[in-house]
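**Q** Here is a sequence together with a model predicted from it:
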Amino acid sequence: VKMRLLLLLAVATSRCLHEETQKSVRLLRPHFSQMPTRFRSSIPPLPGSHDPQPLRIQTYYTRDPVSNEAWDPEGDEGRGESRARAALRETICRIQGILAVTPVQGPLLLSRDPTQYCRAVWGDPETPNYHRCSLLNPGYKGESCLGVKIPDAHLRGYSLWPEHGLPQLIQPDGPGVPDTDFLLYVRVAHTSKCHQEAAAIAYAACCQLDSADRPLAGTIVYCARHLTSPGLSHSDIVTATLHELLHALGFSGQLFKRWRDCPSGLSAGENCSTRKQVTGRDEWGQLLLTTPTVSHSLARHLGVPGPLRGAPLEEEQGSLSSHWESRLFQGSIMTATFDGARYTRLDPITLAAFEDSGWYQVNYSAAEELLWGQGSGLEFGLVSTCRNGSSDFFCTHSGLGCHYLHLDKGSCSSDPRLEGCRMYKPLASGSECWKEENGLLPRAENPHGEIYHLHSRCFLANLTSQVLSTDKAGQSSITPTGRCYLHQCTHGGGYEVRAEGSPWVPCLPGKAVQIPGYYGLLYCPQGRLCLSNKGTNAATSATSPPTRFPTQDQLFQLSLGLTGTPGQALGKEQREELAELVLQAVVTRAGTGRCYFHSPSITTSLVFTVSMRKSPGCQGPSTATLYRSLTQTFQEKPLQVHHGGAIFTTEDSKLLTSLDHNLSMTDGRLLSTGFCLLLLILVGALGALAYHKRATLQVGPSTT
C-alpha cells in the first residue's frame, strides 16, 4: 500500500494502491498434485505440531539489473538502501516481539507456479498421473514476486510426467532457507509506482502461502529517491515499514477471506477451518471487519458493553478494504494515510485482527494505546454525529486549535477520508510545542507566555499579559486558540501547567484555569495528557514525541562523544549515515540484538545518542545490565567508525536520564527507592560535571 507522508498540512488525494498491487501478484500455495511423494516432506506442517515461537523473518535484498551495472553507494539508491536496511532491522525486531507462529520445520521452500512452467497437463482422470505436467513451457524463466526474481535455491523443484510411470526431474528442490517462517524480498528502486506517487515511502504484497494459507513470503519495494527526503526521519521509515509488513503478513483485503477459525487455539491447528464470515455491512452500509476479537476490542476502546457487530473498514472503490476507517481510527498503524511516526500507534484493535487471522499468537503487551475516540461511545465517528459538537475529537469551526494528541497546534480541516468530518491537523511548520527551536527568539516579546519545550503541550487558551477588552457580559474578547505551555503529570491522571514566568497551576481536566500574571483562561483537556498507572497514584504522560515504548523495561539514553577530522562539518544526511554506522558498531560491541536500541541520532557537535530499552520478545540481559556493560567496555576500548574517508572515535559515555523518569537501576538486587534515588542524583551530578569538562575539549585530529 502507498503510505503518504503528510508532514505538511495537505490533503491526501491519491488513492491507496495496495489492492491493485496485491491483485497483480498470484498468491501461490503448495500444490500436492504437482509433486512426487518423496518431495512432500519439504512442505511446512500444519499448525499444531510445535508450540508457537516468535515469527522468524529473513530478508533477501535484490537490485535491479540496470542498477547493478552502475551501482552508486552515494546516490539515491545507495543512501536509500542504507536507510531501508536500518528501518527493516528495527521493524523485524519489533514484529518478533508481537507475533508468534508454529515454526516451519526444516528449511523454508517456496512453491512454483504450475501455470508458468507447465504448458499442458494430463487430462484423462483414468491416467495415473492425471493433472500432472505433461508438457513444459519452453519460455519459463523462473518465479518472481512484485518484480523480484526468486532464486532457485528458495524454490521447490519440478518434473515432467509421462502418461504412465515415474517423472523426469527437471529442477531439483533448492536447499531452502533455514530458520525462517517468513521470507521477505527487499527492493530499493524508483519504480513507476514511486514516480506516480510523489509521497510514497514503500509498498508491499504477500506472494506465497503455506498449506494453512498463512503468508510465507512477500516483497517490499522502497522508493529510493523518496527515502532520501530530508523531512523523512528514521522513525517515519520504521513506521511505514511496519505498516507494509503488516499488510504482507495478513492485514489485507485479499487475505481476509483466507483467515482461519481455530476454536481451540493454535495448539489444535487440525481443527481450524476457513472463517465463514470475516467482513460484512451494518444497517447504514458501512463495511466492517466482523471477527470476534476485533469486535470485543473495539467495544472496550469505545467504552461500550458487549461486542459490536464489527470494526469499520475504509471504503476503497469497490475493492475489499485493507485499512481501518479513518473517522474511527485516527492514529492507528493500519489507516490509509500516514501523518508521521509521532502520530501513529500500533493499537490493540490491529493486534486483535492478527489474532483473529488464526495464524498468529499475539503479544498484547506490545500494543500502544490509541487515544483517538477512547471512551467516546457507540456513535463516535459517524458522519451523522461528527459535526454536531458531541465529541471534542472533532472540530466544527474554522480556526486554530490543538491536534488531539496535544503535541501540535492545528487547523480545523477535513480530507476525503474523513467524509466531511473535521479535526485539528498539524500546521505546515513550527506547530510542534515539544520542539524548543520553534520558540521565540531571546528577548522577543511573548505576551501569551508560550513555552516550547520537550514537555510542552498544546492548550486552548486566550492568555495575555496585556489588559483585555471585554464584552458586556465581562467575557474576554479574544477567542481561545492553540498555545504551547509546559505540563507535568501529578497523581491519578491529573497534571499541572505553567506559562512563562508563572508558577505551576493544577489543571483540572474539563475545566478552565487562570494563570497568575496573565489575563484570560487556559482550558484543560479531558484525560489525554496524563494516564494514571494502575495500582499507584502516579501518572505518566500519555503522549511523548516522537516514539513511545512499552513499559516492560527501563528506558535509558546512551550518549557517546565522537572525535573526527578537525573542522569537518557534516550535513543532516551524513550525520544520519554516521549514526547508523555507530549504532551497528554499538550493537556488535553489545553482542545482543538490535531490539535494545531505538532512534539513533548524531548532533552537529558529534554527540551520538540512542535510546536503550528491551523490546518485547528481545532475548538477553536487562537494559540496566547491558547499559553498565557497554559503558565499561567503552571506557576500556573506544569504538572506531570509518565514514567518508575519516575515522570517528568515541570519547565519552554517560547516562543522561531515564526517559520514563524512573531513575532506579535494578539488576536483581533490591535497594530502597529513597536510597537509590539519592545515590543516582549524586552520581548524575558528578557525571554531569565530568562530562561538561570533557565536552569543552576541541575535536581532535584523526588520521585515516
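**A** In hand now; what should we look at? Residues are numbered from 1 along each chain as shown.
**Q** okay, CA-based contacts and neighbour counts for the rest of this
**A** OK.
**Q** What about the residue nearest to Pro307 when sequence neighbours are not counted, how many residues nearby?
**A** Leaving aside its chain neighbours, Pro307 sits nearest to His296 (4.5 Å; criterion: Cα to Cα, 6 or more residues apart in numbering). For His296, the neighbour count with other Cα atoms under 10 Å is 20.
**Q** do the same with Asn446
**A** 15.
**Q** Now do the contacts for it.
**A** Leu440 (Cα atoms under 8 Å, 6 or more residues apart in numbering).
**Q** Helix or strand for His164, just tell me which one.
**A** Following DSSP states H and E, one finds His164 outside all helices and strands.
**Q** related to what we said a few turns ago, in what helix or strand does the residue nearest to Pro307 lie?
**A** His296 belongs to helix 292-302, assigned by DSSP H and E.
**Q** Quick check: which helices or strands does that helix pack against?
**A** Under the contact criterion of 3 or more Cα pairs under 8 Å, 6 or more residues apart in numbering; DSSP states H and E, helix 292-302 touches strand 311-312, helix 348-356.
**Q** ok, structure two:
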Amino acid sequence: MNFLLPIAILYLGLFTQIKAYEDIPASILHPVFLEHGHVISKRQANQPIRITPFYDQDSMNFLTAEQKSYLQDIIMTNITQFFSELLSIKPLGRVVPIRSARACDGTPANVRFNDGTLALGCFGNCTSTTTTCGFSTIPEDHLSRCIECNPVTSSCNFAEGSVDGAGVSDSDYVLYVSAVNDLTKCPGILAFAGPCTLEYGLNRPVVGQVNFCPLAFTGQTDTDLLITLIKHEMIHALGFLSFLYAYYRNDDGTPRTPRVDDFDSVPTNSQGFPIPNENTVRSVNYTWETINGDVQKEVTLIVTPRVVQEARDHFGCQLLEGAELEGQGGSGSAGSHWDLRAFLNELMVSIVFSGNQPLSRITLALLEDSGWYKVNYELTGNFVGNNEGCNFVQKSCLGFYNLDTVKEENVFCFTENEQGCTVTRDNIGACWIIDQAESLDPVFQYFPQPNRGGQFFFVEYCPFHMNTYDCTNVSQAEFSPISNNGPNSRCFNHMGNLTVTIAGFDTSQPINAGCYEYSCNNTGVYVKVGDTSYHCSQRGEVLNVVQEIGAITYSVSLVCPACEAICWDRIELCSASGATTNATQTNAMTTPATQTNELTSGSTIAVTTPTDSGTVTKISFMLALLSALMAVLF
C-alpha cells in the first residue's frame, strides 16, 4: 500500500563519502530529520553538549581489558567532559531521539511529505544492507525505518516490516567509537574522526565516529598527546571541515549559504562538493615576495565575523580579511585546517605533535560562527605568532624576514646551520636549509637555487630552526657554562658569540643561543643567568650579561624576545606589562581570487617519539614535523 505521498523526491548525489583520511573508508553522510522537535526557541537557554559514546564491540574484542579501560575510562571520559565544558547548544524543543538513516544499496533520495516533513528515502533496498558510521556498525535500535521509493511513480513506501528504532535519547551527538586492529586501515596514525549524519533543521552534525588505531595502544603513545589528537579530530567531527562550511548558519538560524531548493540543498561544484558562500569562505591573492620578485599567491580564508575579529586581535593586524586555511597537502589536509606557516603550534593545524598544543580563540570563533554552538573562551590558550603583525600573516616568510629589524628574533631563518631558538623556544636549533630533488614552486623559491629551501612543504618550504638541544631536559649536559637546563628554562638568542676571558685573554666561542631560566609576570619577561635576573622590557633589547665562574669570566649579549614569543601560554601578562611586540600593519594588497572548493575531511598527523624506556620524549615543533612527514597521506 502506498501510504506516503511525497510532494517531491530529490536524488542525493551530493551526499558522498566523508573520510577522516583520504585513503580510509567511512560511511555516507546522511541528513536526518529529528521530527518536529528540532525547532528551537530563541528563548531557550543553552545547555552543555551531551556527547554519547557507543563502542563497536566487534573491534573492541581485539583490545585487552586494560586497553578497553584506558580507552573508555581515561581517553573518552576526558573527551566528553572537555567538550561538555567547551560547547553548549540550545536544547531540542522536546525529548527527541537521534536515529540514523539506513544505508541504501541504490541511490539515496530526499523525500518531503505533504506535512512538510523531510526524510531520507532509497531508490533501491535499505532493509538488507548494513549501516555503518566509520568502522562501526550502527545498531538496529539506532536506525530509522526504511523508506523505499519508486523513481518512475515518484511514490514511496515504508518497507514491509521496517520500524523506527528507539534511537538515542538525552543526547546531542552520538559518537560511535571503534578500534580497528588493522594497520593497513591506519597507516602511521593514532586515530581519526569525522561526522556521519547532519540533522535537517539546522544541519548540525549529530552523529559521528572516532577510530583508535593500533598505534594508540602500543604503550609508547603519550596519553596527553592522544587526548590532544582526539580533541583535534572531534573538532573536525563537530564542524571544522571544508565539507561542512556551506551548511553554517547565522546566529538567527538562517543559512549563511543560500539554499538552492525546497530540500535545503546547498550549491555544489562539478564534483558534487558543497560550495560555501563568500560570506563564509573567500579566496584572495597576497603579494608574495620570492627571490625572483613579487608574485601573487592565492590563499583561502574563513571570513565569518567572529573569526575575522579574533584573527585580527591575535596577529595584531586589523587589516586581516579572515583566517587562512591550509593550502598544502591533499584533500585530507587542505581546507580543513589552519595554515601551518601562520598558525604554527595551534591545535587545528594539520600536524599534532605534542600534548599541549593550544586551542585558540580563533578555532572557537569558527565553531561559534557555524551557528550550532556557544563556546567557552575561558578554555582557550595562546599560540605562537601573537601580535607579530600583518607582515607575518600576509607576507611570505622571506618578505617577513627581510622587513624584520631584529632578525635574531624572527620565526624564520635564512643562514644554513645558524644556531637559534625554535619557535616554541623549548629547544635550541640549527637553521635547516636543504636542496630538494626538484625545483620548488616559484611561489616558494626564497634562494637563488630554485630547489633550495626549508624541509617541509606544509610550511611552504620556509626554513626554521630545527631542534638540536632540549632546554627542558635536565639529564643533558649544559649547552654552555652559563646555561641552565630545567622545566622552567627556555631558549634565548645571543647577539654574536660567547666571550670567554681567562687571565686577561679573550677567546670567542660560536655559541649563538643558550638555555636560561625565565619567568613571566605583569612587569614583563625575566631571564636568570647564574644568580642574576635580568628584565626584558621590549623585543630586540640587548642585555649585556657578565658571569664569573671561578677565575673565568663569561660575557654574552642576550637578545630579548617579545613577551608574546616566550610567554605565549600566559599572554595576559604581556598586555599587563606593556612589553609586547610592536606589530606593524602594512597593507598586503589582497585581491579577490577565483574560488575553488574541494571535499576535505580532517587529515591530521600525530607524532610520537618512543624512548628506550617506552615513554614519550618531549617533541619540539620542527623535529616533530620531520617525523610527521613519514605519515602524511595524500
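**A** Looks like it came in fine. Given the structure is predicted, the values throughout are model-derived calculations rather than measurements.
**Q** care to give me the TM-score?
**A** Here the TM-score for the pair of chains, by TM-score structural alignment, normalised by the length of structure 2, is 0.68; 493 aligned residues with a Cα RMSD of 4.2 Å.
**Q** Give me the contacts around stretch 401-415 of structure 1.
**A** Contacting residues not belonging to stretch 401-415 of structure 1 are listed as 11-12, 343, 371-372, 393, 395-400, 420-427, 431-434, 456-460, 481-484, 528-529, 543-545 [Cα under 8 Å, 6+ apart].
**Q** most centrally placed residue in structure 1?
**A** Centroid check for structure 1 by Cα atoms, centre = their mean gives Thr239 as the closest residue, at 2.9 Å.
**Q** On the three-state scheme, it is what?
**A** Here Thr239 of structure 1 is recorded as helix under DSSP: H, G, I helix; E, B strand; the rest coil.
**Q** For stretch 494-512 of structure 1, buried residues please.
**A** Neighbour counts over stretch 494-512 of structure 1 (16 or more other Cα atoms under 10 Å) mark 494-500, 504-509, 512 as buried.
**Q** no, scratch that, I was asking about stretch 680-691 of structure 1
**A** Leu680, Gly684, Gly687.
**Q** picking up where we left off before, tell me which residue of structure 2 lines up with the residue nearest to Pro307 of structure 1.
**A** Using TM-score structural alignment, the equivalent of His296 of structure 1 in structure 2 is Gln309.
**Q** ok, that match to Leu319 of structure 2 distance?
**A** 10 Å (Cα to Cα, to the nearest Å).
**Q** Ok, Thr523 of structure 2 next?
**A** Thr523 of structure 2 is 29 Å from Leu319 of structure 2, by Cα to Cα.
**Q** again with Leu29 of structure 2
**A** Counting by Cα to Cα, the gap from Leu29 of structure 2 to Leu319 of structure 2 is 37 Å.
**Q** got it, and Gly167 of structure 2?
**A** Taken as Cα to Cα, the span from Gly167 of structure 2 to Leu319 of structure 2 is 48 Å.
**Q** do Asp470 of structure 2 as well
**A** Asp470 of structure 2 is 37 Å from Leu319 of structure 2, by Cα to Cα.
**Q** quick one: which of those two has more around it?
**A** Asp470 (24 against 17).
**Q** Who are the contact partners of the more buried one?
**A** By Cα under 8 Å, 6+ apart, the contact list for Asp470 of structure 2 reads Asp426, Asn427, Ile428.
**Q** Near the last one, how many other residues are there?
**A** By that I understand Ile428 of structure 2. 28.
**Q** what do we get in structure 1 for it?
**A** Match for Ile428 of structure 2 (TM-score structural alignment): Lys409.
**Q** which SS class is that match?
**A** Going by three-state DSSP: Lys409 of structure 1 is strand.
**Q** If we ignore the residues flanking it in sequence, what's nearest it?
**A** Nearest one to Lys409 of structure 1, counting by Cα to Cα, 6+ apart, is Cys402 at 4.5 Å.
**Q** That neighbour and Leu328 of structure 1, how far apart?
**A** Distance, Cys402 of structure 1 to Leu328 of structure 1, by Cα to Cα: 18 Å.
**Q** Tell me which of the two has more neighbours.
**A** Applying other Cα under 10 Å to Cys402 of structure 1 and Leu328 shows that Cys402 carries more neighbours, namely 28 against 22.
**Q** starting at the chain centroid, how far to whichever strand or helix holds Thr588 of structure 1?
**A** Secondary structure from DSSP H and E places Thr588 of structure 1 in helix 572-590. Centre-to-centre, helix 572-590 of structure 1 and its host chain are 20 Å apart (Cα atoms, centre = their mean, to the nearest Å).
**Q** Equivalent analysis for stretch 62-80 of structure 1, please.
**A** Using Cα atoms, centre = their mean, the offset of stretch 62-80 of structure 1 from its chain centre is 26 Å.
**Q** Could you list the buried residues of it?
**A** So for stretch 62-80 of structure 1, counting by 16+ other Cα under 10 Å, buried means Thr62, Arg63, Asp76, Glu77, Gly78, Arg79, Gly80.
**Q** Pro31 of structure 2 against Asn203, yeah?
**A** Yes: at 7.5 Å, Pro31 of structure 2 counts as touching Asn203 under the criterion of Cα atoms under 8 Å.
**Q** Sticking with the corresponding residue of structure 1 for Gln67 of structure 2, tell me its helix or strand.
**A** Mapped onto structure 1 by TM-score structural alignment, Gln67 of structure 2 lines up with Arg79. Per DSSP H and E: Arg79 of structure 1 is located in helix 76-96.
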